[in-house]
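**Q** Starting from these lines, generate the structure:
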Amino acid sequence: MNPGRRRTILITGASAGIGAALARVYAAKGWDLILTARREGPLEALAEELHGYGAVVTVITDDLADPAAPRRLFDAIADRSLIVDGLVNNAGFSRTAGFLQTEPEAHAAMIRVMLTAPVELARLFAPGMAERGFGRILNVASLAGQMPATGGDTLYGPIKSFLIKASQGLHLEMAGSGVHVTALCPGYTLTEFHDVNGTRAEVSSAYPAWMWQTAEHVAEIGYAALEANRPKVTPGFMNNVLAGLAKHLPDATALRMVGGHAKRLKRI
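**A** Predicted coordinates:
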């Protein structure tokens, strides 16, 4: 690293929620940032806020549902002569109307944004990190990736499960290279995520306040785990209890448990 060059981290889905909270954490820790999402307005507003930390912030809007977006983003960063020292794959959404009620195009977009794009972005940026002997890759997965898939939101959990496993594999492969890789697996978090997919009223009434965490708390835990090079971190004691139960319970029992979850949310 050249003397005086600040580290730079790329955060996808940075316009709100956990992505925006992670941007604030990294800015406070002295990093510069590249923020990307579909919505330019929220990104520009966040960039203006982060300037208060002394961070240099670059905004690049794109839609990771477009198969060409990861390469386009990589090229746009290279054209600006920026070096990516860290990557946060945070962009994501879900469709909870049910498998048969959701258009195939929406399922394809979910897979591209939350599965294909993180893999492609890691493959594009990790070689440079390894060559420089320093890198950070944080994949924002979910507690859902450690649980049986939930009826009504059929693909979300399996996609996040893939992301956890891929993160663990890359964590092992990058051992000794100076590149840290961590899967962050939050449970219910107070963001606009549930507003976007139309489940805010259901989840708010189905689960007590103590099950919810703030995006700021999740971001701090994710940052610390990545610096410690932990392969996976699940914020919250009860979330770890639930993940442990799902791992050790018989399949039939675990499926009944998540089936009750889906019924509380009125999704099946």
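**Q** CA only for contacts and neighbour counts going forward, please
**A** Fine.
**Q** tell me what the helix or strand where residue 166 lies is packed against?
**A** Under the assignment given by DSSP states H and E, the secondary-structure element containing residue 166 is helix 156-173. If you count contacts as 3 or more CA pairs under 8 Å, 6 or more residues apart in numbering; DSSP states H and E, helix 156-173 packs onto strand 135-140, strand 179-184.
**Q** other SSEs contacting the very next helix or strand once past the last one?
**A** Of the helices and strands lying after strand 179-184 in sequence (DSSP H and E), the nearest is strand 189-190. Judged by 3+ CA pairs under 8 Å, 6+ apart, the packing partners of strand 189-190 are strand 213-214, helix 215-227.
**Q** Please provide the structure for the following sequence as well, for comparison with the first:
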Amino acid sequence: MTTISSNRRTPQKFIAENGALAGLLLLALVIAIMQPTFLSAQNLVNVGVQAAVIAIMAFGMTFVVVAGGIDLSVGSIAALAAMVGALTAGPVGLVVGALCGLVNGALISYGKLPPFIATLAMLSVARGLTLVISEGQPHETDAVVTFLGSNLAPMVPLPLLLMLLFFGITGLILTRTNLGRRMYAIGGNEEAAKLSGIDVRKQKLWIYALSGLFAAAAGLVLAGRLGSAGPQAATGYELDAIAAVVIGGASLSGGVGRATGTLVGALVLAVLRNGLNLLQVPPFWQQVVIGAVIALAALLDSLRRR
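**A** Purely as a prediction, here's the structure:
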């Protein structure tokens, strides 16, 4: 009887875990039928490059969402890290991003602020600092940051390789480390996690620090692609990062999420934007379509939890 019951649950589990991938393939098929140039090698590489920045940022967001939190500051942290990297050096930008994440974690863990409020405050602070140190002007990146947005060879863009690297790191952290297992435990039931001996406050410091670090890396890749760091760079990217995580099957209530799902979610957004551009859909309508897709993903998440 147990075997039969398990077999009956298997299709539901498969759909829940692979629905985003099926949606991505279906979306790509529809766009390819309507615009065959979508499947050209150059365009597919472009889709991967377009997905890279959001994907790297979303991988960091995955840690936060799995642990039952939210981080609205990643777009502003990305801009601040990119600006600091442009004015000093890239590694300094990464340190700044991690420090911003630590501040978020401290406010949430020790200051007892809700994640929404703490990270909303950091969104404003980081964006303000970016405007202050840049004096409201874009700044050219140095050779190191510019290299992050370059091609190692024809059709081999470094941003795409970096996206795959961060994908691997995220998967390893979530599935092969104590920190990853504790993320799931905290997101599943924080009180139970405390009773089991997990230092939840300390873990949240690490989780938000990782989110800030990944956001900084995404900001540097973006600056490398553009050749400059702008004070308004990555505006609104935090929403795309959250959307990629949710589309990929993570639950906003915590305890559920995978690196593979987040990667697929970021690719869905990139394919959708690329396809709408190829089909010459006006930008305003593109926002409507993307918003509808995000709402649908959130609805499916709600139905799955119920």
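**Q** what's the TM-score here?
**A** Structural agreement between the overlaid chains, expressed as a TM-score with TM-score structural alignment, normalised by the length of structure 1, amounts to 0.29; 131 aligned residues with a CA RMSD of 6.2 Å.
**Q** What are the buried residues along the helix holding residue 166 of structure 1?
**A** Applying a neighbour-count criterion of 16 or more other CA atoms under 10 Å, the buried positions in helix 156-173 of structure 1 are 156-164, 166-168, 170-171.
**Q** want to try JSON lines for those residues, with distance to residue 44 of structure 1 as columns?
**A** As requested, those are exported to JSON lines (distance: CA to CA, whole Å):
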{"residue": "156", "distance to residue 44 of structure 1": "29"}
{"residue": "157", "distance to residue 44 of structure 1": "31"}
{"residue": "158", "distance to residue 44 of structure 1": "33"}
{"residue": "159", "distance to residue 44 of structure 1": "30"}
{"residue": "160", "distance to residue 44 of structure 1": "29"}
{"residue": "161", "distance to residue 44 of structure 1": "32"}
{"residue": "162", "distance to residue 44 of structure 1": "32"}
{"residue": "163", "distance to residue 44 of structure 1": "29"}
{"residue": "164", "distance to residue 44 of structure 1": "31"}
{"residue": "166", "distance to residue 44 of structure 1": "32"}
{"residue": "167", "distance to residue 44 of structure 1": "30"}
{"residue": "168", "distance to residue 44 of structure 1": "33"}
{"residue": "170", "distance to residue 44 of structure 1": "32"}
{"residue": "171", "distance to residue 44 of structure 1": "33"}
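**Q** of all the residues you listed, which comes closest to residue 256 of structure 1?
**A** Distance from residue 256 of structure 1 was checked for each of the buried residues of helix 156-173 of structure 1 by CA to CA. The minimum falls on residue 157, at 15.8 Å.
**Q** can you tell me how far the closest one sits from residue 110 of structure 1?
**A** According to CA to CA, to the nearest Å, residue 157 of structure 1 stands 11 Å off from residue 110 of structure 1.
**Q** burial measure for residue 147 of structure 2, as a count.
**A** Residues within reach of residue 147 of structure 2, counting by other CA atoms under 10 Å, total 19.
**Q** all strands for structure 2, in order.
**A** Shown for structure 2, the strands assigned by DSSP state E span residues 139-140, 151-153, 156-157, 228-229.
**Q** Would you mind saying which of these lies nearest residue 84 of structure 2?
**A** Among these, strand 228-229 comes nearest to residue 84 of structure 2, with 8.8 Å by CA to CA.
**Q** who does that closest one touch, helix- and strand-wise?
**A** Judged by 3+ CA pairs under 8 Å, 6+ apart, strand 228-229 of structure 2 is in contact with helix 74-87, strand 139-140.
**Q** just how off-centre is the first one within its chain?
**A** The one in question is helix 74-87 of structure 2. Helix 74-87 of structure 2 has its average C-alpha position 16 Å from the chain's average C-alpha position, going by CA atoms, centre = their mean, to the nearest Å.
**Q** Most tightly packed of the strands of structure 2?
**A** Among these, ranked by average contacts under mean count of other CA atoms under 10 Å, first place goes to strand 228-229 (a mean of 26).
**Q** can you give me how far it is from the chain middle?
**A** Put simply, strand 228-229 of structure 2 sits 21 Å off its chain's centre (CA atoms, centre = their mean).
**Q** residues of the helix or strand containing residue 73 of structure 1 that come out buried?
**A** Under DSSP H and E, the secondary-structure element containing residue 73 of structure 1 is helix 69-79. Within helix 69-79 of structure 1, the residues that qualify as buried by neighbour count (16+ other CA under 10 Å) are 69, 70, 73, 77.
**Q** Which one of the strands of structure 2 lies nearest to residue 59 of structure 2?
**A** Within the strands of structure 2, the stretch nearest residue 59 of structure 2 is strand 156-157; the backing value is 19.4 Å (CA to CA).
**Q** which other helices and strands contact that closest one?
**A** In this structure, strand 156-157 of structure 2 packs against no helix or strand, with contacts taken as 3+ CA pairs under 8 Å, 6+ apart.
**Q** before we move on, back to that, looking at the buried residues of helix 156-173 of structure 1, which is nearest residue 248 of structure 1?
**A** Compare each of those with residue 248 of structure 1 using CA to CA and the shortest gap goes to residue 161, at 16.2 Å.
**Q** Give me every residue in contact with stretch 261-271 of structure 2, excluding its own residues.
**A** Contacts made with stretch 261-271 of structure 2 from outside it, assessed by CA atoms under 8 Å, 6 or more residues apart in numbering, are listed as 17-18, 20-21, 23-24, 27-28, 47-48, 50-52, 54-55, 58-59, 62, 167, 240-241, 243-250, 290.
**Q** among these, which are in helices?
**A** Of the positions in these, 17-18, 20-21, 23-24, 27-28, 47-48, 50-52, 54-55, 58-59, 62, 167, 240-241, 243-247, 290 sit in helices, assigned by DSSP state H.
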